[in-house]
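>>> Okay, structure incoming, though there's no sequence with it:
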């Protein structure tokens, strides 16, 4: 009896906390003043109820291996669902390229209490998914088609589908939205600018001079010789660049999920698309000339751009992104870096969840 009462109280608390949420759908019942009536967050029991999910999802605790087709054959990619909400489903595109979903496990501390369903996903080549070796697979258009196949398999659509992309995942999310925005309810670009050449310029012209002169000189000497495998090169980066601009803690103190993701990186994918430099993108890498600034006005879907003061990416460019899509918002993390979901965590998730709820209940600002 005590356990039953406790479960009931938890469910009532979740419902009470969601009382201000409103639906964006015209079919929602109206209040006396004509506003859309609140639609409650799913109860605790409903949020964790897997009965409506496919059999393989239920059997494996939300994990599904999704078959994808590529020009070089068929492969499987790993996904894991957390929660249930028919209106709010977030697909997380991890960074890298070649990193893993593991770096985003902080989402477990914030999204469930908001009633948001979300999907971890290791892209092809990443740790839990198939890892083919053919370099011809590592192209942006092929990754876009992979995301579309994952969307279809998970049955996500414009009534519920929020696409979240961080770092490289932000590039992939922008490129996906430019082709398939009709399937999106909302788009989140976290810690990624819309131009790689401008990212490179920011790294060398703004962030580089902030390093100690002797450190910068030594880093650039290694890069000039393309001696990226030298242990001293990574020692300099990890001791001086990472704690300032990637995650603002000494790397030995980084949260365990982040360390695990770095341990599981697929270097072949990373080097092919990003290059070997940790101080920008190597010229000649797949992504070195990527730039969609001129295409931003084509994006009509509600869009959140998240920037951070100490990021490897210029926060002014994230603000630019939000201002040049048709329906954008900029969220700034004053104490954060590239992994602001850890080093400015409260600010980060407050802005992320507010955006999702605002879009859902129709209170997101109208298009420009």
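Yes, it's here. Here the structure is a predicted model, which is why all the values come from computation and not from measurement.

>>> Please make it C-alpha for all contacts and neighbour counts, starting now.
OK.

>>> contacting residues around residue 307?
Residue 307 makes contacts with 190-192, 313-316, 318-319, 330-333, as judged by Cα atoms under 8 Å, 6 or more residues apart in numbering.

>>> also this one, for the comparison:
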């Protein structure tokens, strides 16, 4: 069985919470994996099952709740301009240094993959590989993809979404029910939603500052500060091997992640048939198999 350690590190004027899962029998030469959660603002819980990689591959797995999320310090009164990708790039760098990780891999899911690309373009010295999972390379591509998927919803669902968005009543039960139809098609096709996803969503809804400020009220009505975000023009700076994965029915449609494949020098892609945005919850064993194989290719080789 693996060994779990939880702790906090000072960050900004508060602290960042982290969770380290270490294998009882580490495999020689394997490097730690840092897992970046999505949202922005969803906390790490829905990615908890990736900690199983510790036992399956003999590597250490590090999760954390990003600043403003989950068990880390919250800043509901911070101005909108406080919440930037750079804040979370700095937090990642501080965490790697605080834990003394040295060479390591990064896996980011959804917003976490966007953050992973922001980290990789800075070419940090100890980053050995990057897995971008279910992520867009720009928010405009994300919005365009969401519009295409939304147009495929039943007419009454589309009408309910449009009516409440125009009226500003996005907390109306009819709107939330219509949103759920989209989520069950394109966010997580496991019904009912897995408990880990429900836990992350509940934490976000309890204190939604980061998500509502940077994104908006939901996955396809993006009106937050990230609305104009793009990394496409910087992707040629990514210097590590990169794996891009998505689900067949993902709200991250192929057009949203294609720029990663086109502009990163050492890149490969994998699509999970039948899965959507939370591929790791829908097909956990297959997801971990694909990730583990990629990581193993880019670990240190044992000496002697």
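On my side now, so go ahead. Quantities reported herein were computed from a predicted structural model and do not represent experimental measurements.

>>> Selection in ChimeraX covering whichever of the contacts of residue 307 of structure 1 are buried, please.
A single ChimeraX command selects the buried members of those (16 or more other Cα atoms under 10 Å):
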select :190,191,192,313,314,315,318,319,330,331,332,333
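
>>> List the ones among the contacts of residue 307 of structure 1 that fall in strands.
Under the assignment DSSP state E, those contribute 190, 330-333 to strands.

>>> would TSV of these with distance to residue 341 of structure 1 be doable?
Converted to TSV, those look like this (distance: Cα to Cα, whole Å):
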residue	distance to residue 341 of structure 1
190	9
330	15
331	12
332	12
333	9
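
>>> What's the match for residue 94 of structure 1 in structure 2?
Here residue 94 of structure 1 is matched to residue 37 in structure 2, going by TM-score structural alignment.

>>> Helices of structure 2, residue ranges please.
Along structure 2, the stretches classed as helices by DSSP state H are 53-57, 85-99, 111-120, 139-150, 155-167, 173-186, 195-206, 209-214, 254-263, 279-282, 284-297.

>>> Who are the packing partners of the fourth one?
On a contact count with 3 or more Cα pairs under 8 Å, 6 or more residues apart in numbering; DSSP states H and E, helix 139-150 of structure 2 meets helix 254-263.

>>> okay, the angle between the longest strand along structure 1 and helix 140-154?
What stands out as the longest strand in structure 1, according to DSSP E, is strand 73-82. If you take axes from the mean of the first three to the mean of the last three Cα atoms, to 10 degrees, strand 73-82 of structure 1 sits at 50 degrees to helix 140-154.

>>> any idea which of the contacts of residue 307 of structure 1 is closest to residue 81 of structure 1?
residue 190 (20.6 Å; Cα to Cα).

>>> State the distance from the closest one to residue 96 of structure 1.
For residue 190 of structure 1, the distance to residue 96 of structure 1 equals 13 Å [Cα to Cα, to the nearest Å].

>>> Please apply the same query to residue 85 of structure 1.
29 Å.

>>> So those two - more neighbours on which side?
Neighbour totals were compared for residue 85 of structure 1 and residue 96, and residue 96 leads with 22 against 18 (other Cα atoms under 10 Å).

>>> residues contacting the residue nearest to the more buried one when sequence neighbours are not counted?
Nearest residue to residue 96 of structure 1, sequence neighbours excluded (Cα to Cα, 6 or more residues apart in numbering): residue 168, at 5.5 Å. Residues near residue 168 of structure 1 by Cα under 8 Å, 6+ apart: 94-97, 192.

>>> The same query, at a cut-off of 10 Å, please.
93-99, 174, 189-193, 270, 273-274, 287 (Cα atoms under 10 Å, 6 or more residues apart in numbering).

>>> Equivalent analysis for residue 299 of structure 2, please.
Per Cα under 10 Å, 6+ apart, neighbours of residue 299 of structure 2: 28-32, 59, 103-105, 128-129.

>>> Which residue in structure 1 aligns with it?
Superposed on structure 1 with TM-score structural alignment, residue 299 of structure 2 falls opposite residue 360.
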